[in-house]
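Student: Whatever this is, show me its structure:
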Amino acid sequence: MTDTLTVAAGQRGPAETEKRDAIIDAAKEHFSRYGYGKTTVSDLAKAIGFSKGYIYKFFESKQAIGEAICTGCLGVIIDAVGVALTESSTPTEKFRRLFKTIIEQSAELFFDDRKLYDIAAASTMENWASSRAYCERVEVILQSIILEGRESGEFERKTPIDEVCRGILLVMQPFMNPMMLQHNLDLLPEAPNEVTNLVLRSLAP
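Tutor: Model (predicted):
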C-alpha cells in the first residue's frame, strides 16, 4: 500500500540493506522478549554478531532503531486503514471504518506483542518522529473523508475543516493514543462505537 509510513529519523547510511534489516529484526526480537528499556545496543550487537560501532553506522541511537520498528508497526495500521477504506462506499462508512480499524489494529498489537506495543506508547509519550508522522497521516485521511462527506451532502459545511478534524481526533484519543488505550481496553468496542455515533450526529447537515 502506498500509505505505508516512511520515517528515517536517526538512520544513517543506505536506506535499504540486508544488514539494516538484520539489526531491526534482532531489535524486535530483543524488545519483544526483554522490553525496549532493558535492551541495549550492546545486546543487539551480541545477538547479530556486529560491533556496536557497526550498528552506529546505520542508526545514531537505540531510539533510532525503536523509530524504525515503531514506523513498521504504525505502518501496518495505516495499510489496514487503506484496505478498509477501499471497501467502504460512503463517507459515513469510511469514517466508521477509519476509527474501527485503527482501534482494532492497536488492540491487536497490545494483545499479540505487549512489549512492541510499549514502543508505540513510548513514541507517543516522547513525541518521536514516527508517532508524529502517524498522527499527521491519520489527520490527512480524516480530512479527506470529511471533505468528501461535505461534497456529497452527508456532512455539514459551516464549521472550519481544521476545527472539525482537531475536535474529532481529540474525542477519539482515549481509543487511539496507545498511552490511553491500554487503560480503556475493557470499553471496546462499545465505547468507541458510541463516540463515533455521537460525532457522526454532530457532522449531520
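Student: make it CA atoms for all contacts and neighbour counts henceforth
Tutor: Will do.
Student: which secondary structure element contains the most centrally placed residue in the chain?
Tutor: Closest to where the C-alpha atoms of the chain average out (C-alpha atoms, centre = their mean) is Leu74, at 3.3 Å. If you go by DSSP states H and E, Leu74 is part of helix 62-86.
Student: packing partners for the helix or strand following that helix?
Tutor: Heading C-terminal from helix 62-86, the first helix or strand you meet, by DSSP H and E, is helix 91-112. Helices and strands touching helix 91-112, by 3 or more C-alpha pairs under 8 Å, 6 or more residues apart in numbering; DSSP states H and E, are helix 62-86, helix 114-125, helix 129-152, helix 161-176, helix 190-203.
Student: what about 6 Å?
Tutor: Contacts defined by 3 or more C-alpha pairs under 6 Å, 6 or more residues apart in numbering; DSSP states H and E place helix 91-112 against helix 62-86.
Student: now the other sequence, so there's something to compare against:
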Amino acid sequence: MVSEALTPERILEATEEVLRRYGPSKATVVDVARALGVSHGSVYRHFRTKAALREAVTQRWLDRTSELLAPLTTERGPAEERLDRWLKTLFEAKRRKAGDDPELFATYTVLTGDMSAVVDGHIDDLVGQLARIIEDGRREGVFVSESIGFPSEAARAVFHATGRFHDPAYAAEWSRPGIEDDFASVRELVLRGLRA
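Tutor: Predicted structure coming up:
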C-alpha cells in the first residue's frame, strides 16, 4: 500500500481492529501501521501522537451514537414521542455495542476514561439533542415551562436520570431480566415530570 492512499478514516478503521485484537494497553501505533502495511511515520503524518490517534478513534466511536440519535431531534411528530424514542434508541445502541462486541466495548470504556474532554463534548452533544426535543415539547404545550426551567437544564437532568441505561458503568445490568421494565418505569416518570 502506498502512503499517499492512506487516509485518516482508514487509519481509524485499522486502529479499531488493532484495539479489538490487543486491547488499549498493548496496542501501539506500530501495530496500526503494520496492519495498514505502512511505516509508523505514515500514521504520524495524520495523527501527531498516539494520544491524538486514541482521541480520534474514541471520538469516532462516540460520534456513531450521536449520529444515530440526531435525526430524532429534527423529525416531525410529537415531542413526547420523539423524546421517548430518543431514550429507547440510546439505550438500544449502547446495549448493542456492549453485547455485539464486548472486547471493543471494554476497550472504549477504558479509552473514554482517559479522554474526559472527548466524553464531555459527547455528553454536551447528547444533552443538546435532548434540549431541542424538550424545547419543541414546550412550544407544543406538552411540556410545562415552569416545571422544567431552561431546556438545557431539563435535558441534563433527563440525561442523568436515565444514566443507568446508557452509562457504560452499568453495562453489566443491561442484559439482566427485568431491565426493560425498569427502563419503561424511568421513562414514564421522566415524561410525567415534563408534561403539562
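Student: re earlier: give me the helices and strands touching the helix holding Leu74 of the first structure, please.
Tutor: So helix 62-86 of the first structure, by 3+ C-alpha pairs under 6 Å, 6+ apart, packs with helix 91-112.
Student: What lines up with the residue nearest to the centre of the first structure in the second structure?
Tutor: Mapped onto the second structure by TM-score structural alignment, Leu74 of the first structure lines up with Leu62.
Student: Please apply the same query to Leu98 of the first structure.
Tutor: That one, Leu98 of the first structure, aligns with Trp86 by TM-score structural alignment.
Student: mind checking how far the match of Leu74 of the first structure is from Gln129 of the second structure?
Tutor: 14 Å (C-alpha to C-alpha, to the nearest Å).
Student: Please identify the buried residues of the helix holding Leu74 of the first structure?
Tutor: 62-82, 84-85 (16 or more other C-alpha atoms under 10 Å).
Student: Stretch 102-112 of the first structure now?
Tutor: Result for stretch 102-112 of the first structure [16+ other C-alpha under 10 Å]: buried residues 102-107, 109-110.
Student: same check, this time on stretch 31-39 of the second structure
Tutor: 31-33, 36, 38.
Student: what would these look like in JSON lines with secondary structure and distance to Pro168 of the second structure?
Tutor: Below are these laid out as JSON lines (DSSP: H, G, I helix; E, B strand; the rest coil; distance: C-alpha to C-alpha, whole Å):
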{"residue": "Asp31", "secondary structure": "helix", "distance to Pro168 of the second structure": "27"}
{"residue": "Val32", "secondary structure": "helix", "distance to Pro168 of the second structure": "26"}
{"residue": "Ala33", "secondary structure": "helix", "distance to Pro168 of the second structure": "30"}
{"residue": "Leu36", "secondary structure": "helix", "distance to Pro168 of the second structure": "30"}
{"residue": "Val38", "secondary structure": "coil", "distance to Pro168 of the second structure": "34"}
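Student: Make a markdown table out of those residues and add distance to Val190 of the second structure.
Tutor: As requested, these are exported to a markdown table (distance: C-alpha to C-alpha, whole Å):
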| residue | distance to Val190 of the second structure |
| --- | --- |
| Asp31 | 46 |
| Val32 | 44 |
| Ala33 | 47 |
| Leu36 | 47 |
| Val38 | 51 |
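Student: circling back: how close does the helix holding Leu74 of the first structure sit to the second structure?
Tutor: Taking mean C-alpha distance after the TM-score superposition for the first structure, the mean distance separating helix 62-86 of the first structure from the aligned residues in the second structure is 2.7 Å.
Student: relative to helix 114-125, how tilted is that helix?
Tutor: 90 degrees (axes from the mean of the first three to the mean of the last three C-alpha atoms, to 10 degrees).
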